[in-house]
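Engineer: Below is the sequence, then the predicted model.
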Amino acid sequence: MPNDASSDQLIQSLTRKGIQDQRVLAAIAKIPRERFVLDEDAEEAYVDTALPIDCGQTISQPYIVALMTQAFELTGDETVLEIGTGSGYQTAILSQLCRHVVSIERHEALAQTAQSTLSDLQITNVSYRLGDGTLGCAELGPYDGILVAAAAPKVPQSLVNQLRNGGRIVIPVGEESSQSLILATRTPQQLRVEKLCDCRFVKLIGAEGWPASDG
């Protein structure tokens, strides 16, 4: 279980930074982040920073996890697609806030570790897929929300196509070295786009992302 003082300090920090959704804050307080970081980084689990994980990937900064999650305004009845299971931490947060999570990871080792951790935490409302996240998972859609935990040169059209009307996609978009985190809402006519903040994520590799030869 998390160190109470450290967890409390993180929640206070997130609140000061503008995270106001009490359900999001409660989920972050509940999920033990130290279970999702490397053993040598356990003491840093409740510091508001990104940390390295296996396969050259990262576990996102808690503020970014909270900001992305808050942008969906989840009520508990949604189905959310997550691109990039990674450590499984963001997956765990989403699992507390919506009806069902579909999570896709391209690295088998990460996917297996995340599934094991989430199983240990008795999180059961997640479906896992191994493969190209840029193509989504149409057979389990459409989705109320799509969270992309890696940076794309543009919003993948396959993901847009799997959003319900009124559904939201949160995704970092831009160059390799820096991106804008955007919230895009699907309307019958177009995507309505809002910038949330500047950010820097690992690259989204796939048919509608960056080529694997670059990653």
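Structural biologist: Happy to help now that I have it.

Engineer: CA only for contacts and neighbour counts going forward, please
Structural biologist: OK.

Engineer: Quick check, D54 in contact with L110.
Structural biologist: Yes - the pair D54 / L110 is scored as a contact, 7.0 Å apart, by C-alpha atoms under 8 Å.

Engineer: These two: who's more crowded?
Structural biologist: Using other C-alpha atoms under 10 Å as the criterion, D54 and L110 rank with L110 on top: 21 against 15.

Engineer: In addition, the following structure is provided for comparison:
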Amino acid sequence: MNAPTSPEALRFNMIEQQIRPWNVLEPQILELLSVVRREDYVPAVHRSLAFFDMELPLGDGRESGQCMLSPKVEARLLQDLQIKPTDSVLEIGTGSGYMAALLAHRAAKVLTLEIDENLARQATQTLRENGVANVEVRHADGAKPLASGPTFDVILLSGSVARVPQNLLGSLNIGGRLAAIVGEEPMMRAHFITRESEGKWETRQPWDTVAPRLLNFPEPSRFSF
């Protein structure tokens, strides 16, 4: 009878068989993925699936439909945002807190917003238990306009939207980057938007994927004439 495969072996296979083939090749990102234990952020009922190429439901998995993104999508977003050690980051959609933990290892500080109060509370506890100190989890609806005040070097939407939220672009510093998965099934595109200067933006759409919706962001009208 074969012994169970260790988490270390499963993590290695996840990186080598899922993440590298998706053009995630930056050594520091790959090292980070081997250090931050994804299984610590996965709900206990799904922990055996922590390293599989799939989205994992959060909470009860029924009411909100919220879930963790697949490992390769998380890794590619993290790599393509090119986060610097001095960056301040805003994440919309905390979920389990795993992506916030990855961001926190790359950035100076992270503010992450979660619409589900239970998920926000659980993520706060999980991050604390894993020694991640530079993340603030806030129970808030990221689809609502941000209060005037702080701006950010990086904004990440950890889920999909029908269109890029224009109000969030105004919360980017000069040189700041926003990442969002935009469009509708069966095919969406990752958008990376850089604020090059006042009133000047550069947009890249380098890869396709599909991701679950973030709650409460506008959807296009379904009516036709």
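Structural biologist: Received, thanks. The structure presented is a predicted model; accordingly, all values stated were derived computationally and were not measured.

Engineer: What residues sit buried inside the longest helix that structure 2 contains?
Structural biologist: In structure 2, ranked by residue count with DSSP state H as the criterion, the top helix is helix 117-129. Applying a neighbour-count criterion of 16 or more other C-alpha atoms under 10 Å, the buried positions in helix 117-129 of structure 2 are 119-120, 122-124, 126-127.

Engineer: give me the stretch of structure 1 that that helix matches.
Structural biologist: Under the alignment (TM-score structural alignment), helix 117-129 of structure 2 falls on residues 108-120 in structure 1.

Engineer: Over to stretch 73-88 of structure 2?
Structural biologist: Residues 64-79 of structure 1 are where stretch 73-88 of structure 2 aligns, with TM-score structural alignment as the criterion.

Engineer: To which residue of structure 1 is V36 of structure 2 aligned?
Structural biologist: Using TM-score structural alignment, the equivalent of V36 of structure 2 in structure 1 is I31.

Engineer: make that A179 of structure 2, sorry
Structural biologist: Per TM-score structural alignment, the equivalent position to A179 of structure 2 in structure 1 is V170.

Engineer: How many residues are close by its match?
Structural biologist: By other C-alpha under 10 Å, the residues close to V170 of structure 1 number 26.

Engineer: who's in contact with it?
Structural biologist: Neighbouring residues of V170 of structure 1 by C-alpha atoms under 8 Å, 6 or more residues apart in numbering: 68, 71, 145-148, 181-184.

Engineer: what do you get if the cut-off is 6 Å, keeping everything else the same?
Structural biologist: Going by C-alpha atoms under 6 Å, 6 or more residues apart in numbering, V170 of structure 1 touches 147, 182-183.

Engineer: got it, and I146 of structure 1?
Structural biologist: Residues in contact with I146 of structure 1 (C-alpha under 6 Å, 6+ apart) are 80-82, 169.

Engineer: got it, and G131 of structure 1?
Structural biologist: By C-alpha under 6 Å, 6+ apart, G131 of structure 1 lies in contact with R106.

Engineer: redo that, cut-off 8 Å
Structural biologist: 104-107.

Engineer: By neighbour count, which of these wins?
Structural biologist: Sorting the contacts of G131 of structure 1 by how many neighbours each has (other C-alpha under 10 Å) puts I104 first, at 25 neighbours.

Engineer: would it count as being in a helix?
Structural biologist: No - per DSSP: H, G, I helix; E, B strand; the rest coil, I104 of structure 1 lies outside any helix segment and is strand.

Engineer: quick one: it and G88 touch, right?
Structural biologist: No - using C-alpha under 8 Å, I104 of structure 1 makes no contact with G88, being 10.4 Å away.

Engineer: Mean deviation, the longest helix of structure 2 versus structure 1?
Structural biologist: Compared with structure 1 after fitting, helix 117-129 of structure 2 deviates on average by 0.7 Å (mean C-alpha distance after the TM-score superposition for structure 1).

Engineer: any chance you could map the helices in structure 2?
Structural biologist: Counting by DSSP H, the segments of structure 2 that form helices are 7-13, 27-35, 71-80, 98-106, 117-129, 166-169.

Engineer: Of those, which stretch is the most buried?
Structural biologist: Using mean count of other C-alpha atoms under 10 Å, the stretch among the helices of structure 2 with the largest mean neighbour count is helix 98-106, at a mean of 24.

Engineer: packing partners for that helix?
Structural biologist: On a contact count with 3 or more C-alpha pairs under 8 Å, 6 or more residues apart in numbering; DSSP states H and E, helix 98-106 of structure 2 meets helix 27-35, helix 71-80, strand 109-114, strand 135-139.

Engineer: ok, average deviation of the shortest one from structure 1?
Structural biologist: Right, the one you point to is strand 135-139 of structure 2. On superposition with structure 1, the mean distance recorded for strand 135-139 of structure 2 (mean C-alpha distance after the TM-score superposition for structure 1) is 1.4 Å.

Engineer: And that strand, what does it pack against?
Structural biologist: Of the remaining helices and strands, those touching strand 135-139 of structure 2 by 3+ C-alpha pairs under 8 Å, 6+ apart are helix 98-106, strand 109-114, helix 117-129.

Engineer: that older thread, would you turn the helices and strands packed on helix 98-106 of structure 2 into TSV with distance to P186 of structure 2?
Structural biologist: Below are those laid out as TSV (distance: least, C-alpha to C-alpha, whole Å):
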stretch	distance to P186 of structure 2
helix 27-35	28
helix 71-80	16
strand 109-114	26
strand 135-139	31
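
Engineer: what comes up buried for the lengthiest strand in structure 1?
Structural biologist: Longest strand of structure 1, by residue count under DSSP state E: strand 163-174. Buried residues in strand 163-174 of structure 1, counting neighbours by 16+ other C-alpha under 10 Å, are found at 163-165, 167-174.
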